[in-house]
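Novice: attaching a predicted model along with its sequence, questions to come.
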Amino acid sequence: MMTVPLVLRDKKALVVGVANSDSIAYGCAKAFHAAGAEIALTYVNEKTRGFVAPLAEELEADIFRLLDVGAAGQLEATFDEIKQRWGRLDILVHSIAFAPKEDLQGGLLNCSAEGFGKAMDVSCHSFIRMAKLAAPLMSEGGTMFAMTYLGANCVVPNYNVMGPVKAALEASCRYLAYELGPIGIRVHAISPGPLKTRASGGLKDFDTLLNEAAHRAPVGELVDIMDVGYACTYLATPFARRITGGTVYVDGGAHIVV
């Protein structure tokens, strides 16, 4: 890992979505920590806890707690603890997505209304709910991140229902940036290139997607989770104080090549 200047010294960062050491969210948390930020991590269930607990210890996470955005009260309890322990929040990372397997792999035409609604709630609306709870804690300004993908803007075969859902997430980032900008909060949709994560394992022919992205990228190689973390670290600093509302691609330039 490169040497990172302490540009986030004393900042407080909540990172939601770490499942294991391959997670994009872990790359963000690791980069923030290296830059001097204090970290809060969440895990989605007890099975995941075993993978995330060592990472929380490594990052000296001041807050480490269960958070399933679909469980009543857990989101509110998380922000209550942040308020009690820290009194404020500077950085929020939303890196969670879910669709039932049968709805994800069956094509958009065959996606059930229930599956579409579940995907939208977990992958998009939960970010809006988090933003509403985080904003009062960002009284001195802050930065919010949501993870998206190229399939939000063009058809990526086998991405299916997640394409429309991520498109909604990107639109939500723009509207939240507009609403929160006057109080000093910036909002970014981050679009990494394809990465081997637990979530990507649910996509059909994902290895083919990886190979095509590496071939297409002008830099000639795939990105990794730390590339995403470093980009978010920069965007969370005053160096990016006039950047908000856009979709930031961290993909080696692959999105510019047809």
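Specialist: Alright, I've got the coordinates.

Novice: can we go C-alpha only for contacts and neighbour counts from here?
Specialist: OK.

Novice: correct me if wrong: Ala119 contacts Ala97.
Specialist: Yes - between Ala119 and Ala97 there is a contact under C-alpha atoms under 8 Å: 7.1 Å.

Novice: ok, the two, which is more surrounded?
Specialist: Comparing Ala119 with Ala97 by other C-alpha atoms under 10 Å, the one with more neighbours is Ala119, at 23 against 20.

Novice: ranges for the helices of the chain?
Specialist: 24-34, 46-58, 74-85, 101-105, 113-120, 126-134, 162-180, 206-216, 225-235 (DSSP state H).

Novice: can you list the residues that contact the shortest one?
Specialist: Residues from elsewhere that reach helix 101-105, judged by C-alpha atoms under 8 Å, 6 or more residues apart in numbering: 110-112, 115-116, 158-162, 202-204.

Novice: how about 6 Å then?
Specialist: In this structure, residues lying in contact with helix 101-105 by C-alpha atoms under 6 Å, 6 or more residues apart in numbering are Cys111, Gly115, Val161.

Novice: what's the closest non-adjacent residue to the first one?
Specialist: By that I understand Cys111. Distance criterion C-alpha to C-alpha, 6 or more residues apart in numbering; nearest residue to Cys111, sequence neighbours excluded, is Asp103 at 4.7 Å.

Novice: what of Tyr234?
Specialist: Nearest residue to Tyr234, sequence neighbours excluded (C-alpha to C-alpha, 6+ apart): Ala240, at 6.7 Å.

Novice: any figure for the gap between the nearest residue to Asp224 once chain neighbours are set aside and Gly253?
Specialist: When the adjacent residues along the chain are set aside, Asp224 lies closest to Leu195, with 6.7 Å between them (C-alpha to C-alpha, 6+ apart). To Gly253, Leu195 is 15 Å away according to C-alpha to C-alpha, to the nearest Å.

Novice: ok, second structure coming up, stack it against the first:
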Amino acid sequence: MLSQNELLKGKKGLIVGIANRHSIGAGCAAAFRVSGADLCITYQNDKARKFVEPVANEVGAEMFLPLDVTDHDQTEAVFAEIEKTWGKLDFLLHSIAFCPKDDLHGRVVDCSQKGFALAMDVSVHSLIRLANKAEPLMKDGGTILTVSYHGAERVVDHYNIMGPVKAALEATTRYLSVELGHKNIRVNALSPGPLQTRAASGIDHFDTLIDDAKARAPLHRLTTIDEVGAMAACLVTDFARSVSGNTAYIDGGHHVV
């Protein structure tokens, strides 16, 4: 359980990609809120709304808006509402990944062109689009966070095409950090270990990844969404004011073994 503090008091943040209260985005939202931040939370569509709205209510989100990141008009509308309501944005969390099931469960060499393009668009280029819209609102600097996984660096059994996709996401993080750094906008990636989330459940043989993490990670346990949230909140605070272009591991040390 996170303790109440005011490290982010007065900060305004947008969270994109919460699936339900068990998702990484939800853990981050809770950490941001207990640190005093005001939040705007989005949901993908009407079907998703019933799962995301309880999270928005729990953290007292000031704005709760629809956002399918493939919809240009919805993206424009979200940032227009943020500008109208707050006049600024201090941080953005991008917690989105998608790949069609057939491509996700198949070999990389068999991945379809359409499936690869869709996975890259939703998982990677959406970060670029959101960063583009966030930049002019981060007038006094800010922080942009995204969510990766160790499979971006090493071949992980059954992670398949999402490995190259996450590698592209981490490279994008580094390039954005350089391009936006002169405006004091920091860009970092969070890299949790395997977590029991809805998104992770789509990975074939996911239980094997869970067992491997427990057995081989130095701490011999799984990371929690609260722990990921704590790292996310820290990266938004001034304690991390010199941290940019970084991939922060929150995986019990699993990435070193």
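Specialist: All right, it came through fine. Everything quoted here is computed from the prediction, not taken from an experiment.

Novice: counterpart of the residue nearest to Tyr234 of structure 1 over in structure 2?
Specialist: Matched across to structure 2, Ala240 of structure 1 falls on Ala240, judged by TM-score structural alignment.

Novice: re the thing from before, more neighbours, Leu195 and Gly253 of structure 1?
Specialist: Using other C-alpha under 10 Å, the more surrounded residue of Leu195 of structure 1 and Gly253 is Leu195, with 22 against 18.

Novice: residue in structure 2 matching that one?
Specialist: Per TM-score structural alignment, Leu195 of structure 1 is aligned with Leu195.

Novice: same check on Asp224 of structure 1?
Specialist: With TM-score structural alignment as the criterion, Asp224 of structure 1 pairs with Thr224.

Novice: neighbours of that match, how many?
Specialist: Neighbourhood size, Thr224 of structure 2 [other C-alpha under 10 Å]: 20.

Novice: packing partners for the longest strand seen in structure 1?
Specialist: Secondary structure of structure 1 read by DSSP state E shows that its longest strand is strand 185-192. Packing partners of strand 185-192 of structure 1 (3 or more C-alpha pairs under 6 Å, 6 or more residues apart in numbering; DSSP states H and E): strand 142-147, helix 162-180, strand 247-250.

Novice: so which of those is the most surrounded?
Specialist: Of all these, strand 142-147 carries the top mean neighbour count, a mean of 26, counting by mean count of other C-alpha atoms under 10 Å.

Novice: so it versus helix 24-34, what angle?
Specialist: Interaxial angle, strand 142-147 of structure 1 versus helix 24-34 (axes from the mean of the first three to the mean of the last three C-alpha atoms, to 10 degrees): 150 degrees.

Novice: now do strand 142-147 of structure 1 against helix 162-180, angle only.
Specialist: Orientation of strand 142-147 of structure 1 against helix 162-180 (the same axes, to 10 degrees) gives an angle of 170 degrees.

Novice: which non-adjacent residue is nearest Gly151 of structure 2?
Specialist: Of all residues not flanking Gly151 of structure 2 in the chain, Gly163 sits nearest, at 4.8 Å (C-alpha to C-alpha, 6+ apart).

Novice: could you do Ala231 of structure 1 as well?
Specialist: Leaving out its chain neighbours, Ala231 of structure 1 is closest to Val250 (C-alpha to C-alpha, 6+ apart), at 7.5 Å.

Novice: quick one: that neighbour from Pro192 of structure 1, how far?
Specialist: Applying C-alpha to C-alpha, the value for Val250 of structure 1 to Pro192 of structure 1 is 5 Å.

Novice: same thing with Met144 of structure 1?
Specialist: In terms of C-alpha to C-alpha, Met144 of structure 1 sits 16 Å off from Pro192 of structure 1.

Novice: now Lys11 of structure 1
Specialist: Where Pro192 of structure 1 is concerned, Lys11 of structure 1 sits at a distance of 24 Å (C-alpha to C-alpha).

Novice: is it true that Gly252 of structure 2 touches Leu219?
Specialist: Yes - counting by C-alpha atoms under 6 Å, Gly252 of structure 2 touches Leu219, with 5.1 Å between them.

Novice: neighbour-wise, which of those two wins?
Specialist: Gly252 (19 against 14).

Novice: residues contacting the nearest residue to Gln74 of structure 2 once chain neighbours are set aside?
Specialist: Leaving aside its chain neighbours, Gln74 of structure 2 sits nearest to Leu67 (5.5 Å; criterion: C-alpha to C-alpha, 6+ apart). Contacts for Leu67 of structure 2 (C-alpha under 6 Å, 6+ apart) come out as Thr42, Tyr43, Gln44, Gln74.

Novice: trace Leu67 of structure 2 over to structure 1, please.
Specialist: Aligning on TM-score structural alignment places Leu67 of structure 2 opposite Leu67 in structure 1.

Novice: quick one: what's aligned to Val31 of structure 1 in structure 2?
Specialist: One thing to correct before we go on: residue 31 of structure 1 is Ala, not Val. Match for Ala31 of structure 1 (TM-score structural alignment): Ala31.
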